[in-house]
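S.K.: Kindly generate the corresponding structure for this input.
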Amino acid sequence: MSSDSISSNSVLHTLYDVIVIGAGASGLMCSATAGYQGKRVLVIDHAPKAAAKIRISGGGKCNFTNLDVSSNNFICQNPHFVKSALSRYPSSAFIELVERHGLDYEQRDLGKLFCAERASDLIQILRTECDWAGVEVTVKCTVEQVDYNNQQYQLQTTQGDLTASKLVIATGALSFPKLKASGYGYQIAKQFGLNIIPTSPGLVPLVFDGKWQERIASLSGLALDVKVSCETHSFEEAILFTHNGLSGPGILQVSNYWQVGKPIQIDLLPGLVVVEELQRLKKSGDSLVKWLNQFWPKRFTQTWLEVFPMENQLSNITDEVLLDYADKIQNWVLHPSDTAGYDKAEVTLGGVDTNEVSSKTFEAKKQPGLYFIGEVLDVTGHLGGYNFQWAWASGVACGLAV
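M.R.: The predicted structure follows:
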């Protein structure tokens, strides 16, 4: 069966052991795992297709995990929360699953693993696992109300009334609203008295206004290998100049830590001690422009020298001025005006407070039989396959517990 053929069932049974709201990465993984435990499982989604975010992620090839995953790759108010699930279902376990299904994949920089052909191949694996586990998958099914009576969850949906003793919220978050992303999971959490950590766009481009927006827009399309920092967090990855501001892996990474009003710092020549290089140029009489063009596109060198002028021959420049100029290159301070918003964000920071949820089972501590997994929680991974690994790991842990 093609992954695109997941569609609305004409008739739903009304009574299940487990209902999972959200047919994305964590929801499908949880559903298959629970189904293999002999549970009668239904997974529903209001979107027209399951796993839409998988389909478009990673340029359509889905960066589905990373070879090197640890709790240090995640942002969470409780940094220990992620450890249990990640240790019980490491990336090697998911790699083993996709290899068993014959998925061709490729390794890229920094341990990132992508589908070799298309992300829909991965969706098909998840769909097959759900089929084998006896899971029912239904899309175009919107939940209108959830009630809890006599230890049962009663759902009123656009496809009829449903009942289950266990309810899993795998609704994702606010990123990619065009893919029907919503904050419905937070609404359920609030209904049952759980705390929500304030949300904001994550892994998102940063935008500028005024003269810097104009300067950066003039460089649109250029990429540089740099080191980007925000406060104590640094990432040595590429940045991309766009019409609105800065994007690329390095910017997306620091966006998780950036706050409005704060600066970011860019080391434009990481790995070099620039002041020593400038002193060498001063002695040799070599051209500064020619030296910079070894590392930067000529268009960037030209713009840089317009903004931060310097003599092409450094022989008459004092060492103090060279030191200051080297600092500009290795500590270029910029003040973004905002993020590009949820439309451009890959993930959502914040979410259901992890102190409200068991790190082993993902069951809400205040509400029996109610579980939260994946991105709806206050857990955000760095760029590089970590958010999908969190989906797989939290989905498996919950699926075994329900």
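S.K.: C-alpha only now, for contacts and for neighbours.
M.R.: Fine.
S.K.: ok, and the closest non-adjacent residue to Leu268?
M.R.: Nearest residue to Leu268, sequence neighbours excluded (CA to CA, 6 or more residues apart in numbering): Val226, at 5.1 Å.
S.K.: contacting residues around the helix or strand harbouring the one you found?
M.R.: Using DSSP states H and E, Val226 sits within strand 223-230. Residues outside strand 223-230 that contact it (CA atoms under 8 Å, 6 or more residues apart in numbering): 234-241, 248, 250-251, 254, 257-258, 263-270, 296.
S.K.: Would you mind giving me the ChimeraX syntax to select the buried ones in those residues?
M.R.: Provided next is the ChimeraX selection string for whichever of those are buried by 16 or more other CA atoms under 10 Å:
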select :234,235,236,237,238,239,240,241,248,250,251,254,257,258,263,264,265,266,267,268,269,296
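S.K.: one more to line up against the first:
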Amino acid sequence: MAGQMGGNRSTDVIVLGGGAAGLMCAAVAGARGRRVVVIEGSRRCGKKILMSGGGRCNFTNLYSAPDNFLSANPHFCKSALARYTPADFIALVEAHGIAYHEKERGQLFCDESSKQIVAMLLDECAAVGAEIRVNTSIDGVARDAMGGFEVTTSAGIWHAESVVVATGGLSIPKMGASGIGYRIARDFGLPVRATRAALVPFIVAGAARPAFAELSGIGTTVEAACNDGLFEAGLLFTHRGLSGPAMLQVSSYWQPGDTVAIDWFAGAPVGDWLEDERAARPNARLASALATRFPRRLANWLAERCTSGNARLKQLDEAAVTTLVDQLSAWPFSPDDTEGYRTAEVTIGGVDTNALSSATLEARDVDGLYFIGEVVDVTGHLGGHNFQWAWASAKAAGEVI
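M.R.: Here you go, the predicted model:
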């Protein structure tokens, strides 16, 4: 248990944050015989785990690989991911008797509840004697006179040889998210790359919004592209703009002013479809033809916005056909903004990886200080990849602290 040091409490390792990365790291370090204290600001640990995956936690992805992550240094995540794979975490889940299933494209979910993942992590921590203190805010971290660290919290001061910052990013502030991890990094001279909301719905403003709102709740599968991001997945109209997996994915690549290209046919050859429709039903109007592939309201909406309007298919000349194919396969969507951190699943950017060891996640110039999980400038695609980074980065640090 924690001891006393100069009237203050002391331990070997202090983990700041009781989320996915923090709990995993505490369990790994504790298994090595290290005395670990986890400081969590909320009233309970793992709140983002609990709400993830619709309450069933998409805890990893079978195909998680470095290509599924964004970072200013795309090579940084390779070491940790290679040493702790999805199969490793699946083995832990199975050891705890948690039933799971693959939903799609390697995404693994609990059969029952995300509460099982939190309980598993807490059980792992309890088994190695890791102490968890909830409802305790972090005021700051500084070097102490012994060459270790002094962590000032709302419940007093702690001293430790090592500190692991697993405080997450800025996404979903109502869940307790804050910028404390970035502040700690800056206090120790580590650079922090600009942050923004990622895996987040898009919004449109002004006169354009009602046109989207009238289709709220309608969804379809599309292929969406923005900068280096290209994804085939679901799109969902909302009363404020566009959401769904395809939009969430490309939001990680989008910057204000960028245009998202939407292929309503999800990669299928629009020209071939249109040729077949014109041959089979030359007198049909465009909206009727589109309604064979899309919900009627969406078909009407698309037809109204195409240059050819709701013309009969036989009325389309060669130039009109070319324009229509281009519009349906690369429809330009220019969001006014995203929903921001309020609903973002993750934060892009964070502690600059150039300041960290890719093998251990330790700050290169600050012995004993580690940064893991979302606080680091490593952001995964939708579908369990961000949890896999949490597990892998936690394992890398937990093995050496």
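S.K.: Work out the TM-score between the chains.
M.R.: Scored against TM-score structural alignment, normalised by the length of structure 2, the superposed chains reach a TM-score of 0.95; 391 aligned residues with a CA RMSD of 1.4 Å.
S.K.: Show me which helix runs longest in structure 1.
M.R.: Ranked by number of residues, the top helix in structure 1 under DSSP state H is helix 386-401.
S.K.: quick check: that helix aligns to which part of structure 2?
M.R.: Following TM-score structural alignment, the partner segment of helix 386-401 of structure 1 in structure 2 covers residues 385-400.
S.K.: Sort out which residues of the matching stretch are buried, please.
M.R.: Applying 16+ other CA under 10 Å to stretch 385-400 of structure 2 flags 385-398 as buried.
S.K.: ok, now stretch 302-315 of structure 1?
M.R.: Neighbour-count burial for stretch 302-315 of structure 1, counted by 16+ other CA under 10 Å, picks out Gln302, Met310, Asn312, Gln313, Leu314.
S.K.: Among these, which one sits closest to Lys344 of structure 1?
M.R.: Nearest to Lys344 of structure 1 among those is Gln302, at 29.7 Å by CA to CA.
S.K.: show me what contacts the alignment partner in structure 2 of that closest one?
M.R.: Counting by TM-score structural alignment, Gln302 of structure 1 corresponds to Asn300 in structure 2. Taking CA under 8 Å, 6+ apart as the contact definition, Asn300 of structure 2 lies against Ala287, Ser288, Leu290, Ala291.
S.K.: Restricted to helices, list these.
M.R.: The helices, defined by DSSP H, take in Ala287, Ser288, Leu290 from those.
S.K.: The aligned partner of the first one in structure 1 and Leu323 of structure 1, how far apart?
M.R.: Under the alignment (TM-score structural alignment), Ala287 of structure 2 maps onto Val289 of structure 1. Val289 of structure 1 sits 17 Å away from Leu323 of structure 1, going by CA to CA, to the nearest Å.
S.K.: before we move on, what about Lys140 of structure 1?
M.R.: 62 Å.
S.K.: again, but for Gln302 of structure 1
M.R.: Gln302 of structure 1 is 21 Å from Leu323 of structure 1, by CA to CA.
S.K.: Just tell me what Val164 of structure 2 corresponds to in structure 1.
M.R.: Checking TM-score structural alignment: Val164 of structure 2 goes with Val168.
S.K.: got the contact list for that match?
M.R.: Counting by CA under 8 Å, 6+ apart, Val168 of structure 1 has contacts Val18, Ile19, Val20, Ile21, Gly27, Leu370, Tyr371, Phe372, Ile373.
S.K.: Tell me which of those fall in helices.
M.R.: Using DSSP H, the contacts of Val168 of structure 1 in helices are Gly27.
S.K.: Using CSV, lay out the contacts of Val168 of structure 1 together with neighbour count and distance to Trp212 of structure 1.
M.R.: Formatted as CSV, those follow (neighbours: other CA atoms under 10 Å; distance: CA to CA, whole Å):
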residue, neighbour count, distance to Trp212 of structure 1
Val18, 26, 52
Ile19, 25, 50
Val20, 26, 46
Ile21, 26, 44
Gly27, 35, 42
Leu370, 23, 48
Tyr371, 24, 45
Phe372, 33, 42
Ile373, 32, 40
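S.K.: Now which residue in structure 1 aligns to Gly217 of structure 2?
M.R.: Match for Gly217 of structure 2 (TM-score structural alignment): Gly221.
S.K.: For the stretch 251-400 of structure 2, which segments are assigned as helices?
M.R.: 270-280, 286-290, 296-305, 318-329, 385-398 (DSSP state H, counting those that start in this stretch).
S.K.: Tell me which of those helices sits nearest to Arg35 of structure 2.
M.R.: Once the helices of the stretch 251-400 of structure 2 are compared by CA to CA, helix 385-398 is nearest, at 11.8 Å.
S.K.: If you count contacts, what does that closest one end up packed against?
M.R.: Here helix 385-398 of structure 2 touches helix 20-31, strand 58-61, helix 78-83, strand 379-380, going by 3 or more CA pairs under 8 Å, 6 or more residues apart in numbering; DSSP states H and E.
S.K.: Now do that helix: everything it contacts.
M.R.: Here helix 385-398 of structure 2 makes contact (CA under 8 Å, 6+ apart) with 20-22, 24-29, 58-61, 64, 68-69, 77, 80-81, 83-86, 89, 164, 359-362, 370, 372-374, 379-380.
S.K.: Buried ones from those, can you make that a ChimeraX selection?
M.R.: Buried residues among these (16+ other CA under 10 Å), as a ChimeraX selection:
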select :20,21,22,24,25,26,27,28,29,58,59,60,61,64,69,77,80,81,84,85,86,89,164,359,360,361,362,370,372,373,374,379,380
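S.K.: Identify the residue nearest the geometric centre of structure 2.
M.R.: Geometric centre of structure 2, nearest residue: Val346, 4.0 Å, by CA atoms, centre = their mean.
S.K.: Quick check: the aligned residue for that residue in structure 1?
M.R.: Aligned against structure 1 - with TM-score structural alignment as the criterion - Val346 of structure 2 pairs with Val347.
S.K.: Let me know whether its match touches Leu203 as I believe.
M.R.: Yes: assessed by CA atoms under 8 Å, Val347 of structure 1 is found in contact with Leu203 at 6.0 Å.
S.K.: thinking again about what came up before, can I get the contacts of Asn300 of structure 2 in TSV with distance to Gly147 of structure 2?
M.R.: Below are those laid out as TSV (distance: CA to CA, whole Å):
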residue	distance to Gly147 of structure 2
Ala287	72
Ser288	74
Leu290	69
Ala291	69
